[in-house]
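> attaching a predicted model along with its sequence, questions to come.
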Amino acid sequence: MADVDEIKEQKESAEEKDGGKSLIKRFLPWIMIAVIAGFCAGAGFGLGRLFAGSGAPAPDGAGPKPDEPNLVDELAADSDSKNDYGEVWYYELDPVIANLNEPGISRYVRASFTLEISGEMDQEKGSAFFDSKKPILTDMLFVYLSGLSLDDIQGDKNLKSVQSRIREMFNERFFPDSKPQIKRVLIKEFPVQ
């Protein structure tokens, strides 16, 4: 009889051990899901804070002062300027060669653009201004074009999107608090190799 009792006790202890393992097996996937979800939420929050702008207002000295004329007023066409008020004029940019963002393939684009400038800006003053900003214009174009893929620059809609994005970039950079002075960006050449 003692042997029968020992056998029953061994079976009961084995069942208790199996019951503990099955409990762990049942809850382990849920624990893993909770840990992964918490990690992803924390990573998303951290990346959002990292890439978000500060949202803080500009310091007092950073903004334009009310008694100082802004850039658009300085470049405005007056009565003795050679271009007629309201008549657009054009400024040609230097060609930019940029590698496209194509993994595994070496593709590049050689792009030349012409800016259509508002007639409200004096042509001589505006040309001098854009000449002084030419390295910045070239850099902005290079960085923007390097981020595009082959699919981003093929087709009519995509090219118009590239033109409008370049126009917006330049207007935001050089004329942030005023009426846009660059009316259109015209493509002079845009071969892709």
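Sure, I can see it. Numbers count the residues shown, from 1 in each chain.

> please count neighbours and contacts with C-alpha atoms only from this point.
Fine.

> what segments of the protein are helices?
2-51, 71-75, 123-132, 134-146, 156-174 (DSSP state H).

> got another, please set it beside the one above:
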Amino acid sequence: MADEGKNTQEQEEGGKKKKKSKLFLIIILVVVLLIGGGAAYFFLVKGKADKNAEETVKEKKQAKVDAGIGPLYSLDTFIVNLADPGGTRYLKVTMQLELDNEKLQEEMDKRKPQIRDVILTVLSSKTYAEVSTAQGKLALKQELIRRINLILTSGTIRSIYFTEFVAQ
């Protein structure tokens, strides 16, 4: 009888061990499935987002190509002293402004003194260090575009093209 009690007890312990190992196996399986599903979802959603972003960039580039270069407005050469100490450095710039529409050329002709004043003011406020680098030239273009567009009413300046740029 004592042997039968031992066997029953061993069977109960063995059954508990089997239940625990099955439960552990199920938990591991669920965790692996969750991780796999999460990774698959992430890559699928990210892939769609990347494709949408690529399509948007392509559409913007195509719109720029379709729009082409707008009308160009030439300005006379500017020669200004730079804001460096001692006033021994100067800047000589010739530029063309890209307009967004044909009607803006008439306004540009009427506002030419205002536009020249804005450009002269901005150029003479710069130092040699600010305009001697490629980043400085890009920042100068952006500032000029922003300041000129503030006074225009019938359109905007899209871009500025330096056709001559000498800083000495």
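The structure has been received and is ready for your questions. Remember, predicted model here, so these are calculated numbers, not experimental data.

> need the helices of structure 1 in a markdown table with distance to residue 87 of structure 1, can you?
As requested, the helices of structure 1 are arranged in a markdown table below (distance: least, CA to CA, whole Å):
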| stretch | distance to residue 87 of structure 1 |
| --- | --- |
| helix 2-51 | 42 |
| helix 71-75 | 15 |
| helix 123-132 | 10 |
| helix 134-146 | 23 |
| helix 156-174 | 19 |
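
> out of these, flag the one nearest residue 114 of structure 1.
helix 156-174 (10.4 Å; CA to CA).

> the helices of structure 1: which one's closest to residue 100 of structure 1?
Judged by CA to CA, the one of the helices of structure 1 that comes nearest to residue 100 of structure 1 is helix 134-146, at 5.0 Å.

> contacts made by stretch 92-102 of structure 2 with the rest, please.
Stretch 92-102 of structure 2 is touched from outside by 69-80, 105, 155-167, with contacts defined as CA atoms under 8 Å, 6 or more residues apart in numbering.

> which among the residues you listed count as buried?
Buried residues within the contacts of stretch 92-102 of structure 2, defined by neighbour count using 16 or more other CA atoms under 10 Å: 71-73, 78-80, 105, 155-160, 167.

> can you tell me which of these are in strands?
Applying DSSP state E to these, the entries found in strands are 72-73, 78-80, 157-160, 167.

> pick the one among the residues you listed closest to residue 57 of structure 2.
Comparing these against residue 57 of structure 2 with CA to CA picks out residue 158 as the nearest, at 18.7 Å.

> picking up where we left off before, turn the buried ones among the contacts of stretch 92-102 of structure 2 into a markdown table, columns for distance to residue 42 of structure 2.
Supplementary listing: those in a markdown table, determined by distance: CA to CA, whole Å:
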| residue | distance to residue 42 of structure 2 |
| --- | --- |
| 71 | 46 |
| 72 | 47 |
| 73 | 50 |
| 78 | 55 |
| 79 | 57 |
| 80 | 56 |
| 105 | 51 |
| 155 | 44 |
| 156 | 42 |
| 157 | 42 |
| 158 | 39 |
| 159 | 40 |
| 160 | 43 |
| 167 | 52 |
